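Trainee: A predicted structure for the sequence below; I have some questions about it.
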Amino acid sequence: MEYQETRAKKLLFKGEKCTVRRGKVDKAKHKHKSKTKPNNQHRGDTNTGGDRDASDGWVPVMTSSDLDGPLAFFFRDELVYVLSLPPQEDTQAQAISEVGLMPPVFLILENTSLTEAEPSRIEQVFVGRKSIPATEPTDPEGRMHSFKSYTGTYLSADRHGNVECKAVAIGPLEMWTPVLLPERGDGAIALMTRSPGSSEDCFLSVETHKTTGRQLQVHAGASSIGFCQVFTAKCQAALRKKRIVSSSPRIDNDIYSPSANSTKSSKSHTETLLDRREKLKSDRYCK
């Protein structure tokens, strides 16, 4: 009996974890506990006002890197608006490819604040991307972005300031230079463009004095940044977290392998000393 109890135990080395096989009763208890485990463990208890996961939802852009990927642009006046193509139900008679022919507008968002505002439809999401790779850090063309809609067309502005979303390829009219304005709030941004042949920069603007129902018209004719040229850009929190993790310094084996180099150096130094002692014949153990 004592021998059977002894061989039931596994020999453990220092640092190993003890794994005990569960019987049927233990498995049943474990299964019962997993069922009663609350589903809001990571999101916080709604009854206690817990915060949700930091990787959920949309967050204000903080750096130019946040402008690569899905984006939503908001404007705050008396109410909150979101940049959007016309909803699909308003253009059911048209093909989806023709929706982009209609100009984008800022649509009103009901019962929300600028802090909590998020896109609720695919028409409200644009995908940002750097237009031209930068050859130098100070290269202004390296800061230009294009913004692609769900229809595959790009946000653009012509020389008359008309904002459209019908180009299927990126050209000079589809290039925007984002200007981050952290002093104006989280995610504050202005979108600057310059038409070919023009010597002046223009900024994307809303026309608050020309409201049409529940939307604001947009144009790109303002020559300076004012109230109507400042927007709040938001990106997906999960993608930002992924970028931060991927850009964080990693432990490289080559960086942390000085022991191999030092061992090699120490060995060569030892061999030199042994050769010298052998020549001097001061140590019989050298041979």
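Mentor: Okay, I see it. Residues are numbered from 1 along each chain as shown.
Trainee: only C-alpha atoms for contact and neighbour calcs from this point on.
Mentor: OK.
Trainee: any idea which element residue 273 lies in?
Mentor: Assigned by DSSP states H and E, residue 273 belongs to helix 258-280.
Trainee: same question, residue 42
Mentor: Here residue 42 is assigned to no helix or strand, by DSSP H and E.
Trainee: quick one: residues contacting it.
Mentor: Taking CA atoms under 8 Å, 6 or more residues apart in numbering, we find residue 42 in contact with 52-53.
Trainee: for residue 276, see how far away it is.
Mentor: 67 Å (CA to CA, to the nearest Å).
Trainee: cool, and residue 156?
Mentor: As defined by CA to CA, residue 156 lies at a distance of 77 Å from residue 276.
Trainee: of those two, give the one with the bigger neighbour count.
Mentor: Ranked by neighbour count (other CA atoms under 10 Å), residue 156 and residue 276 place residue 156 first, with 27 against 13.
Trainee: pretty sure the more buried one is in a strand, no?
Mentor: Yes - the assignment for residue 156 (DSSP: H, G, I helix; E, B strand; the rest coil) places it in a strand.
Trainee: how close does it get to residue 228?
Mentor: To residue 228, residue 156 is 18 Å away according to CA to CA.
Trainee: what do you get for residue 175?
Mentor: 20 Å.
Trainee: take a look at this one as well, against the first:
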Amino acid sequence: MSTDKVRSTKLKFKGEKTKKKRTREDDDEGAGSSRRRRRENDEEASETWVLPESAVEIRGPTFMVHPSDPSPITITYDSTRGRIVVQSLDKDKSEDSEHPSLLERVPTEVSQVWVTTRVAGSPTINLRTGTGEGKFLSCDKHGLVSADREARGPQEEWTPVVFPDGMVAFQNVYEKYLSVDETAGGQLALRGDSEEVGFRERFWVKIQSKYKREAHEEEKKRTEGMVDASKIDETSANKIYQAWGAGRTVVSVDDKKELKKARKEGRLAEALLDRRSKLKSDRFC
């Protein structure tokens, strides 16, 4: 009897893939499609327009709506004429067409979007046009609002104030508020000289969800950093409370034992203060 292994009689052509390979490749292709769909969904969710819950969340692309009657209005920038335009959100819709609710409104034109940047170490923000050369929203001491400056200074700084109902007011450097005002010709325009916040000074503001998450992550890191900094470091604490001249630390063997015991008992800060008072008393006696 021949000892050769029995080979399959099924014909195979050069380059033909086995069934197992096809299955694995199909699985890989399916996994790739799933990852691609998941990535597309994440990107779509990141660009969803949401309401900020606090002032620090207002950043990135920003959409501002005022609940005027009969049609809500938004602040836009006409890059051709280089001026701010207060525009009705229903200007291109017929009376019979159905309008979305106020909080469902999203920008439909690039000119309706402003780019918010935050001033480092400050609660103030800058609002820059999303079209044209990027001009900053500013207000002078007379309350005249414009967007014709490429550089930012004190007049281009705004402090957002978020109210419990979610609406936002913008305060300028002169401690006056941005408002929608009706001019002599019946047209609407922006002013920056209101001393109190009323209906004309309140806006609905929308940002993209990824920037809201970014603000939360920054706040979380900042909070974690504060917690880490609050942990007691005996060496550092000794230098703070017991250093005399050029950072020289004075700790005897008995003091080390006492401080170690105090730390275990949770009264280290009290012990360090007592130690400092004692050293001062010994020094000036």
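Mentor: Cool, the structure landed. What you see is a predicted model, and the numbers here were worked out from it, not measured in a lab.
Trainee: just give the TM-score of the two.
Mentor: Superposed pair, TM-score by TM-score structural alignment, normalised by the length of the second structure: 0.57. Supporting alignment: 196 aligned residues with a CA RMSD of 3.7 Å.
Trainee: residue 175 and residue 228 of the first structure: which is more packed in?
Mentor: residue 175 (27 against 18).
Trainee: what's that one aligned with over in the second structure?
Mentor: Using TM-score structural alignment, the equivalent of residue 175 of the first structure in the second structure is residue 157.
Trainee: who are the neighbours in contact with that match?
Mentor: 124-126, 138, 172-173.
Trainee: now for these: which two are most distant?
Mentor: 124 and 138 (12.7 Å; CA to CA).
Trainee: ok, the closest residue to residue 43 of the first structure other than its chain neighbours - contacts?
Mentor: Take residue 43 of the first structure and drop its neighbours on the chain: the residue closest to it by CA to CA, 6 or more residues apart in numbering is residue 52, 4.3 Å away. By CA under 8 Å, 6+ apart, the contact set of residue 52 of the first structure is 42-44.
Trainee: can you tell me the SS state at residue 52 of the first structure?
Mentor: Criterion first, three-state DSSP; result for residue 52 of the first structure: coil.
Trainee: quick one, strands of the stretch 1-150 of the first structure?
Mentor: Listed in chain order, the strands of the stretch 1-150 of the first structure (DSSP state E, counting those that start in this stretch) span 58-60, 69-76, 80-84, 105-109, 126-130, 145-148.
Trainee: nearest to residue 209 of the first structure, of the ones you listed?
Mentor: strand 105-109 (13.3 Å).
Trainee: which of the contacts of residue 52 of the first structure sits closest to residue 203 of the first structure?
Mentor: residue 43 (39.6 Å).
Trainee: that closest one reaches residue 53, doesn't it?
Mentor: Yes - using CA atoms under 8 Å, residue 43 of the first structure makes contact with residue 53 at a distance of 5.3 Å.
Trainee: now do the contacts for the equivalent of residue 85 of the first structure over in the second structure.
Mentor: Residue pairing (TM-score structural alignment): residue 85 of the first structure is matched to residue 77 of the second structure. Shown in contact with residue 77 of the second structure (CA under 8 Å, 6+ apart): 83-85, 111-112, 129, 131.
Trainee: any idea how far residue 77 of the second structure lies from residue 204 of the second structure?
Mentor: 18 Å.
Trainee: just send the strands of the stretch 1-150 of the first structure back as CSV, with mean neighbour count and distance to residue 116 of the first structure too.
Mentor: Shown next, in CSV, are these (neighbours: other CA atoms under 10 Å; distance: least, CA to CA, whole Å):
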stretch, mean neighbour count, distance to residue 116 of the first structure
strand 58-60, 23, 9
strand 69-76, 23, 11
strand 80-84, 24, 10
strand 105-109, 22, 11
strand 126-130, 21, 19
strand 145-148, 25, 23
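Trainee: could the ones you listed go into a markdown table alongside distance to residue 203 of the first structure?
Mentor: As requested, the strands of the stretch 1-150 of the first structure are exported to a markdown table (distance: least, CA to CA, whole Å):
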| stretch | distance to residue 203 of the first structure |
| --- | --- |
| strand 58-60 | 20 |
| strand 69-76 | 14 |
| strand 80-84 | 15 |
| strand 105-109 | 15 |
| strand 126-130 | 17 |
| strand 145-148 | 14 |
